[in-house]
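In: I'd like to go over a predicted model; first the sequence, then the structure.
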Amino acid sequence: MSQDGFRTGEIDTSRPHPARIYDYLLGGKDNYEVDQQAGDQLASAAPEVRIGVKANRAFLQRAVRYVVSSGVRQILDVGTGLPTAPNVHETAHEVAPDVRVAYVDNDPIVKAHADALLSRSGATSIVLADLRDP
């Protein structure tokens, strides 16, 4: 078991999950009722959370566009979270189709979703790994 309580490959849909709550707050579709309830509780306690997650996503897109337009052709996205459109590789490829993106996350839920999404994209990959365990 890892430090965050997940066994490799274990996906528990009966408990709220941070990546799925984030997806819900962004208006995504990769979440469950338990995540929606937790997200609504969070938004009730801190109404600015929805604005914050959308601002965070907008910043990510601006940053990717900037670095790619500056000539960067390889991106390492550590702690990627659930794939939410537009993804880093989609944003990067809008600027330069030859950009290569490697996603890294320590969450098996994130990896499962990313594997399904990235099966259609040739210049991207996902690795299940933990930054705290290089």
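Out: Okay, I see it.
In: make it CA atoms for all contacts and neighbour counts henceforth
Out: Noted.
In: which parts of the lengthiest helix in the chain are buried?
Out: Ranked by residue count under DSSP state H, the longest helix found in the chain is helix 49-69. Within helix 49-69, the residues that qualify as buried are 49-50, 57, 61, 64-65, 68, counting by 16 or more other Cα atoms under 10 Å.
In: Distance to residue 116 added to these, as JSON lines?
Out: Formatted as JSON lines, the buried residues of helix 49-69 follow (distance: Cα to Cα, whole Å):
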{"residue": "49", "distance to residue 116": "28"}
{"residue": "50", "distance to residue 116": "27"}
{"residue": "57", "distance to residue 116": "21"}
{"residue": "61", "distance to residue 116": "22"}
{"residue": "64", "distance to residue 116": "22"}
{"residue": "65", "distance to residue 116": "24"}
{"residue": "68", "distance to residue 116": "25"}
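In: Next one for the comparison:
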Amino acid sequence: MWMKDNQVDNKNPIDLQEIYRNVLVLSENLVALAQSGEWETLVSRETEYVLAVENLTKLTQAFEKQQPITEEFIQLLHKIIENERVTKEYLQQHLNFLSKEIKQLDQKRVLNNSYGQFDEPDTPLVVRPME
């Protein structure tokens, strides 16, 4: 793998396909978390995923001459990209939901503040019969 100052350790062979598969599994996990609405876990795993993609990018650049990009690599990459698209779609839906909820809470607060100024609990309400 990587050593100090981004030097490559050639003693341990690197299987790029296996690394691509691992990143694919991480991306599938993110999709599953988004589908089930586990947003806090999704956000914490997103960091792990981003680091794995960065590592994959570095390793691919370092080893692409030794391990040429095959059709399988391309298929794995397409699946990873599709999973990212699906995850972003779920995140956007959740963001829209949260925005709507915040807007409703703000409107409720404004209404409560507006009508609250007429509510004076210390002043008794006197009802007089009509004449």
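Out: Nice, I can see it. Everything numeric here is computed off the predicted structure, so don't read it as measured data.
In: What does the TM-score come to for these two?
Out: Here the TM-score for the pair of chains, by TM-score structural alignment, normalised by the length of the second structure, is 0.33; 62 aligned residues with a Cα RMSD of 3.6 Å.
In: before we move on, back to that, same for the helix or strand following the longest helix of the first structure, what does it pack against?
Out: Helices and strands here follow DSSP states H and E; after helix 49-69 of the first structure, the next one along the chain is strand 74-78. The helices and strands touching strand 74-78 of the first structure, judged by 3 or more Cα pairs under 8 Å, 6 or more residues apart in numbering; DSSP states H and E, are strand 100-105.
In: got the angle for the strand it packs on vs strand 74-78?
Out: Orientation check (axes from the mean of the first three to the mean of the last three Cα atoms, to 10 degrees): strand 100-105 of the first structure against strand 74-78 gives 10 degrees.
In: Determine the set of other helices and strands touching strand 100-105 of the first structure.
Out: Short answer (3+ Cα pairs under 8 Å, 6+ apart): strand 100-105 of the first structure packs on strand 74-78, helix 88-95, strand 124-128.
In: May I see the buried residues of whichever helix or strand residue 56 of the second structure is part of?
Out: In this assignment (DSSP H and E), residue 56 of the second structure forms part of helix 39-63. By neighbour count with 16+ other Cα under 10 Å, helix 39-63 of the second structure contains the buried residues 42, 45-46, 49, 52-53, 56, 59-60.
In: JSON lines please, covering those residues and showing distance to residue 31 of the second structure.
Out: Converted to JSON lines, the buried residues of helix 39-63 of the second structure look like this (distance: Cα to Cα, whole Å):
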{"residue": "42", "distance to residue 31 of the second structure": "9"}
{"residue": "45", "distance to residue 31 of the second structure": "11"}
{"residue": "46", "distance to residue 31 of the second structure": "11"}
{"residue": "49", "distance to residue 31 of the second structure": "12"}
{"residue": "52", "distance to residue 31 of the second structure": "16"}
{"residue": "53", "distance to residue 31 of the second structure": "16"}
{"residue": "56", "distance to residue 31 of the second structure": "19"}
{"residue": "59", "distance to residue 31 of the second structure": "24"}
{"residue": "60", "distance to residue 31 of the second structure": "24"}
